[in-house]
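In: The amino acid sequence is not available; the structure is as follows:
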């Protein structure tokens, strides 16, 4: 049962992150998730200092606010400061993360609150973090409810806003011409990424969240030229990564999150080499076969 809980939690997070990652990759903003996962540290610390509580909901609210602020600052530096997108991402998340470290060292030095415990979750603990009612009824792992809720919210967001997200991703000029606000949908997408990242990294870890935001969509991108198919393939890859990563970790007696990230990377490598349309090995074989015999 513990294996099922861990694989289910990993799959929910992988699908949610992967679907949003498809839009980020096509918008050339793949590292926004990494920026958010580190930049939210001061929000977590400030939430603790204001409330005096280490309750997960309070910290997630603080992290969520800073997550949205991070996306606003990235866009501001990119548009107003004429910085390249990658430079604005790097500047924003490094100084916000540094601010969080300073706040911890100055105001929370004697409290069990450090950058490791607030940034790096452990998916192996999913079966232990149970939701128990006041009457003592055990409803199962709390992470499954949080991940399931975020999963439904993101699915609803993509379904209801698919046309607008599609247009603003592939042809923003046309979207603007027909009255679709590219700025509004950009920030809605960034808010969705913030929600997903913040809700996920506490349970599965920041590194795994970043891996799931990038690797499955990048792999799907190598396998198909159809965006709807890319979304479906990404979701399937998320489930495969979660299941295969768990059993690889069991086999090696190693980190589950590390194994899942490794599987995600291996699947991308296979697609990079052998994708029918984009794989470098496949392309080399086609070129060789296309050469006329001497």
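Out: Sure thing, it's come through. All of these numbers come straight from a predicted model, not from anything done at the bench. Numbers count the residues shown, from 1 in each chain.

In: For the rest of this, base every contact and every neighbour count on C-alpha atoms.
Out: Will do.

In: can you pull out the helices in the stretch 1-150 of the chain?
Out: Using DSSP state H, counting those that start in this stretch, the helices of the stretch 1-150 of the chain run over 2-26, 32-39, 41-51, 56-79, 85-107, 115-119, 142-160.

In: Would you mind giving these as a markdown table with mean neighbour count and distance to residue 250 added?
Out: Compiled in a markdown table, the helices of the stretch 1-150 of the chain are given as follows (neighbours: other CA atoms under 10 Å; distance: least, CA to CA, whole Å):
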| stretch | mean neighbour count | distance to residue 250 |
| --- | --- | --- |
| helix 2-26 | 24 | 10 |
| helix 32-39 | 26 | 27 |
| helix 41-51 | 21 | 31 |
| helix 56-79 | 20 | 29 |
| helix 85-107 | 17 | 33 |
| helix 115-119 | 16 | 24 |
| helix 142-160 | 17 | 21 |
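
In: take a look at this one as well, against the first:
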């Protein structure tokens, strides 16, 4: 595969994984948790490095997942004690991210860990960082990891699809039926953490947040069916990855930034053109009698 092909494939895998997970984030009204976890995993990465003094390995993934779970637990703990959820997310997110930045500045020495890399990623280096697989040969390490994460995310969503639907739309009913709502919540947070850290090194926090929130928000405007919403969200993530890459080549600018920008353009198109919620579609759709009466002030 060509150099460009590996970059587009990597970003597309991020778009698929984040697109599937993002739908559940949107339905659970936890979109800001994507921003929080995508930043607080930095603390997990730095802590894992300080313990092992190695920049690669399973310990990085473990540290990031633990940081993501700690974020979820702290947010839930503060919220359960009367702090508004948005405020809880803001407090935990900024504190843990700031601690990660401080540790980078004071504890990692000459290691290749920096805030700019964490925010923007280094997707242009993806094709050169390879791993040998038996019977396959050398493949980019990020492609292998993201493929594995996508397989896990898809499998968990498919296996527990009914449970995810019920706990997302009506957690009170799910609890009354005996479903382990809190356990499902922390499993979901684990999936968010794993997806985030797998994408983190390649594309950076900004694109992870964009891919987790924006394609799912766009898909939400097109359909009410969860399965269709997930397919659309994943497709929108891939489209954003491809369009963003060629936009970056055309403008000679940041690839990750352009891909994140492409998600915004796609959401804008959905906001204007989606059949049920689109602004233009509403203007073109004939008004019903009820809408006409409402618009005319109740007929008075």
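Out: Looks like it arrived, so ask away. What you are looking at is a predicted structure, and each value in this text was computed from that prediction instead of being measured.

In: Looking at the helices of the stretch 1-150 of the first structure, which is nearest to residue 268 of the first structure?
Out: helix 2-26 (13.2 Å; CA to CA).

In: on that earlier part again, nearest to residue 205 of the first structure, out of the helices of the stretch 1-150 of the first structure?
Out: Here helix 115-119 is closest among the helices of the stretch 1-150 of the first structure (CA to CA), at 6.7 Å.

In: What residue, apart from its backbone neighbours, is nearest residue 34 of the first structure spatially?
Out: residue 210 (5.5 Å; CA to CA, 6 or more residues apart in numbering).

In: elements contacting the helix or strand in which the one you found is found?
Out: Using DSSP states H and E, residue 210 of the first structure maps to helix 206-223. Using 3 or more CA pairs under 8 Å, 6 or more residues apart in numbering; DSSP states H and E, the elements in contact with helix 206-223 of the first structure are helix 2-26, helix 32-39, helix 182-204, helix 227-252, helix 256-274.

In: Count the neighbours of residue 250 of the second structure for me.
Out: By the criterion of other CA atoms under 10 Å, residue 250 of the second structure has 9 neighbours.

In: same thing with residue 40 of the first structure?
Out: Residue 40 of the first structure sits with 30 neighbouring residues when counted by other CA under 10 Å.

In: ditto for residue 252 of the second structure
Out: Neighbours of residue 252 of the second structure (other CA under 10 Å): 10.

In: Now check the first structure for the residue matching it.
Out: Applying TM-score structural alignment, one finds that residue 252 of the second structure aligns to residue 253 in the first structure.

In: need the contact list for the residue nearest the centre of the second structure.
Out: By CA atoms, centre = their mean, the second structure has its centre lying nearest to residue 212, at 2.5 Å. The contact partners of residue 212 of the second structure, taken as CA atoms under 8 Å, 6 or more residues apart in numbering, are 15, 18, 19, 21, 22, 25, 34.

In: Recalculate using a threshold of 7 Å.
Out: Listed by CA atoms under 7 Å, 6 or more residues apart in numbering, the contact partners of residue 212 of the second structure are 18, 19, 21, 22, 34.

In: Among these, which pair sits farthest apart?
Out: Pairwise over the contacts of residue 212 of the second structure, using CA to CA, the maximum falls at 19 and 34, 11.8 Å.

In: Figure out which of the helices of the stretch 1-150 of the first structure is closest to residue 233 of the first structure.
Out: Short answer: helix 2-26, nearest of the helices of the stretch 1-150 of the first structure by CA to CA, at 9.7 Å.

In: average distance between the closest one and the second structure?
Out: Once fitted to the second structure, helix 2-26 of the first structure is off its aligned match by 0.9 Å on average (mean CA distance after the TM-score superposition for the first structure).

In: which helices and strands does that helix pack with?
Out: Secondary-structure packing of helix 2-26 of the first structure (3 or more CA pairs under 7 Å, 6 or more residues apart in numbering; DSSP states H and E): helix 142-160, helix 182-204, helix 206-223, helix 227-252.

In: ok, residue 208 of the first structure touching residue 262?
Out: No - the criterion here is CA atoms under 7 Å, and residue 208 of the first structure misses it with residue 262 at 9.7 Å.

In: who has more neighbours, those two?
Out: Just comparing residue 208 of the first structure and residue 262: by other CA under 10 Å the higher neighbour count belongs to residue 208, 27 against 19.

In: what residue of the second structure matches up with that one?
Out: Looks like residue 208 of the first structure aligns to residue 207 there (TM-score structural alignment).

In: need the contact list for that match.
Out: 256, 257, 260.

In: go with 6 Å
Out: Under the criterion of CA atoms under 6 Å, 6 or more residues apart in numbering, the neighbours of residue 207 of the second structure are residue 260.

In: Please apply the same query to the one 3 residues further on.
Out: Contacts for residue 210 of the second structure were tallied using CA under 6 Å, 6+ apart; they are residue 260.

In: do that again at 8 Å, thanks
Out: Residue 210 of the second structure neighbours (CA under 8 Å, 6+ apart): 260, 263, 264.

In: What of residue 27 of the second structure?
Out: Counting by CA under 8 Å, 6+ apart, residue 27 of the second structure has contacts 168, 169.

In: give the contact list for residue 99 of the first structure.
Out: residue 42.

In: what separates the counterpart of it in the second structure from residue 105 of the second structure, distance-wise?
Out: With TM-score structural alignment as the criterion, residue 99 of the first structure lines up with residue 99 in the second structure. Applying CA to CA, to the nearest Å, the value for residue 99 of the second structure to residue 105 of the second structure is 10 Å.

In: do residue 21 of the second structure as well
Out: Taken as CA to CA, the span from residue 21 of the second structure to residue 105 of the second structure is 32 Å.

In: Then residue 243 of the second structure?
Out: 36 Å.

In: Residue 115 of the second structure too?
Out: Applying CA to CA to residue 115 of the second structure and residue 105 of the second structure gives a distance of 9 Å.

In: Check residue 95 of the second structure too.
Out: Distance from residue 95 of the second structure to residue 105 of the second structure, by CA to CA: 15 Å.

In: so how far is residue 113 of the second structure from residue 56 of the second structure?
Out: Taking CA to CA, one finds residue 56 of the second structure at 12 Å from residue 113 of the second structure.

In: More neighbours: which of those two?
Out: Using other CA under 10 Å, the more surrounded residue of residue 56 of the second structure and residue 113 is residue 113, with 18 against 12.

In: After alignment, which residue of the first structure pairs with the more buried one?
Out: Using TM-score structural alignment, residue 113 of the second structure sits opposite residue 113 in the first structure.

In: And residue 74 of the second structure, by the same measure?
Out: Looks like residue 74 of the second structure aligns to residue 73 there (TM-score structural alignment).

In: ok, the nearest residue to its match once chain neighbours are set aside - contacts?
Out: Residue nearest to residue 73 of the first structure in three dimensions, not counting chain neighbours: residue 92, with 6.8 Å by CA to CA, 6+ apart. Residues in contact with residue 92 of the first structure, defined by CA under 8 Å, 6+ apart, are 35, 39, 70, 73, 74.
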